[in-house]
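[1] Sequence and predicted structure, then a few things I'm wondering about:
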Amino acid sequence: MNKSTRLHAAVLALAAITPVAALAGPPLPFTATLRTQETLGLDPGRCTSAPFLQGTTAGSGVASYLGAISGTSTDCISPADGSYNFSNGHMVLTAANGDTLTADYSGSMLPTVNYPVFSLSGSYRITGGTGRYVGATGTGTLQGATNIVSGAGAYTLTGQIAIAR
């Protein structure tokens, strides 16, 4: 094996074992806004604390670097003295070309003076995706409001994203 062949083999081996996240570009500002509709159901398999309530949300909007998006998410909801906590959340944002961005999230919903509207706040962590977003990372906050009777909501995610090169 000559020196050039060994060098190429070493570079290929290193590329094969380098995590995709290590190839992420610099953090960039990220914002997504969505209008959503949530439905509630029981899921004791996924939501392990009583009352085993799962929220399933679908909607559409726009996001930095993705453009027009559709979004889906699921989370576990627990009552907490007039408010609600949501945990074990997982969301998928899908761009028009089919690429996806995934994130985990948690937070709380607090009543407003306009019952049945609750304000929502929490945090998210980007966990990757498909297409251009394989290996994407990032964090941020989510803010919004939801009508706990009709299920209609509007949310904004604000933070940073690092997209793999």
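    Good, I have the coordinates.
[2] hey, let's count contacts and neighbours off CA atoms from now on
    Fine.
[3] What are the contacting residues of stretch 102-121?
    Residues lying outside stretch 102-121 but in contact with it, judged by C-alpha atoms under 8 Å, 6 or more residues apart in numbering, are 75, 82-93, 122-129, 141-149.
[4] Next: stretch 62-73.
    For stretch 62-73, contacts defined as C-alpha under 8 Å, 6+ apart pick out 30-34, 55-61, 89-96.
[5] which ones are touching Leu157?
    For Leu157, the residues meeting the contact criterion (C-alpha under 8 Å, 6+ apart) are 30-33, 140-143.
[6] returning to what we had before: may I see the PyMOL selection of the buried members of the contacts of stretch 102-121?
    What follows is the PyMOL syntax for the buried subset of the contacts of stretch 102-121, where burial is set by 16 or more other C-alpha atoms under 10 Å:
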select buried, resi 75+84+85+86+87+89+90+91+92+93+122+123+124+125+126+127+128+129+141+142+143+144+145+146+147+148
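[7] Show me the contacts of stretch 102-121 that map onto strands.
    Residues of these located in strands (DSSP state E): 75, 83-93, 122-129, 141-147.
[8] Now which of the contacts of stretch 62-73 would you call buried?
    30-34, 55-61, 89-95.
[9] if I've got this straight, Thr5 is in a helix?
    Yes - when the secondary structure is assigned by DSSP: H, G, I helix; E, B strand; the rest coil, Thr5 falls within a helix.
[10] distance of it from Ser108?
    Spatial separation of Thr5 from Ser108 under the definition C-alpha to C-alpha, to the nearest Å is 57 Å.
[11] Could you pull out the strands in the chain for me?
    Going by DSSP E, the chain shows strands at 28-42, 53-63, 67-80, 83-95, 100-111, 117-129, 138-147, 152-161.
[12] try this one next to it:
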Amino acid sequence: MKLGQELNATYIAYGQKGTEKKKRQATQDSFAKTAGVGVMAQRAVAKASKQYKNEAWDLVDAEKEGSINVEELDEAELPAEMQKMTPKERKQHIEKMAKEREELQKKINKLNEERRKYVAEQRKNSPDNTLDAAIIQAVQEQAQKKKYAFE
């Protein structure tokens, strides 16, 4: 959970859509948090993936994708904390957030891999005591009653 929140801090909303989209991101995180730790962890993993891109509202992704040049953006498009910065400082700030994001994504992905290995090991130790096993067993029992066979 903590890493997911730290990851959110690396997003720099810009433009009219930016603030709204960043709020939506936070709202979705809140929903995930109320759904449970596992859901929140999976959300953090999703945001740490290469597929999670937000160049339409995030300066870090937009700069990385080459869809904007921060030095050419109108000051009003920038978040308040960046409006006072020089173009060079803006670029440095975006680079700093990009590096932080990359490090957090690596940590999240490493922890996820450790979690996956742990869960797989636990399943080996108790394969019949999982939801998957219970569902498979129920389907097989129902299928046998209807004269279906599994190969």
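    In hand now; what should we look at? Source: prediction; values computed, not measured.
[13] Can you give me the TM-score here?
    The TM-score (TM-score structural alignment, normalised by the length of structure 2) is 0.20; 55 aligned residues with a C-alpha RMSD of 5.6 Å.
[14] still on that earlier bit, closest to Thr158 of structure 1 out of the contacts of Leu157 of structure 1?
    Minimum separation from Thr158 of structure 1 among the contacts of Leu157 of structure 1 (C-alpha to C-alpha) is found for Thr31, which lies at 4.6 Å.
[15] Now do the same contact list for that closest one.
    So Thr31 of structure 1 contacts 63-64, 156-159 (C-alpha under 8 Å, 6+ apart).
[16] same thing but at 7 Å, please
    63-64, 157-159 (C-alpha atoms under 7 Å, 6 or more residues apart in numbering).
[17] Narrow the residues you listed to just the buried residues.
    63, 157-159.
[18] Dump those into CSV; add distance to Leu42 of structure 1 as well.
    Shown next, in CSV, are the buried ones among the contacts of Thr31 of structure 1 (distance: C-alpha to C-alpha, whole Å):
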residue, distance to Leu42 of structure 1
Ala63, 30
Leu157, 26
Thr158, 30
Gly159, 31
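[19] Taking these together, which two end up most distant?
    For the buried ones among the contacts of Thr31 of structure 1, the farthest-apart pair by C-alpha to C-alpha is Ala63 and Gly159; their separation is 11.5 Å.
[20] Out of the buried ones among the contacts of Thr31 of structure 1, the closest to Leu14 of structure 1 would be?
    Distance from Leu14 of structure 1 was checked for each of the buried ones among the contacts of Thr31 of structure 1 by C-alpha to C-alpha. The minimum falls on Gly159, at 31.5 Å.
[21] Contacts only, for the closest one.
    Contact partners of Gly159 of structure 1, counting by C-alpha under 7 Å, 6+ apart, are 29-31, 139-141.
[22] So for Thr5 and Ser108 of structure 1, which residue has more residues nearby?
    More neighbours surround Ser108 than the other of Thr5 of structure 1 and Ser108, with 20 against 10 (other C-alpha atoms under 10 Å).
[23] Pull the contacting residues for the closest residue to the more buried one other than its chain neighbours.
    With sequence-adjacent residues excluded and distances taken as C-alpha to C-alpha, 6 or more residues apart in numbering, Ser108 of structure 1 is closest to Asn85, at 4.2 Å. By C-alpha under 7 Å, 6+ apart, the residues touching Asn85 of structure 1 are 77-79, 107-109.
[24] and which of these is nearest Ala9 of structure 1?
    With C-alpha to C-alpha as the yardstick, the closest approach to Ala9 of structure 1 among the contacts of Asn85 of structure 1 comes from Gly107, at 47.3 Å.
[25] Measure how buried the closest one is and give me the count.
    Counted with other C-alpha under 10 Å, residues neighbouring Gly107 of structure 1 total 19.
[26] How much space separates it from Cys76 of structure 1?
    If you go by C-alpha to C-alpha, the gap between Gly107 of structure 1 and Cys76 of structure 1 works out to 10 Å.
[27] what's the overlap in contacts for the two?
    Residues touching both Gly107 of structure 1 and Cys76 comprise 86-87, with contact defined as C-alpha under 7 Å, 6+ apart.
[28] which helices and strands sit right next to whichever strand or helix holds His93 of structure 2?
    Under the assignment given by DSSP states H and E, the secondary-structure element containing His93 of structure 2 is helix 87-125. Here helix 87-125 of structure 2 is seen to pack against helix 2-8, helix 37-47, helix 59-65 when contacts are counted using 3 or more C-alpha pairs under 7 Å, 6 or more residues apart in numbering; DSSP states H and E.
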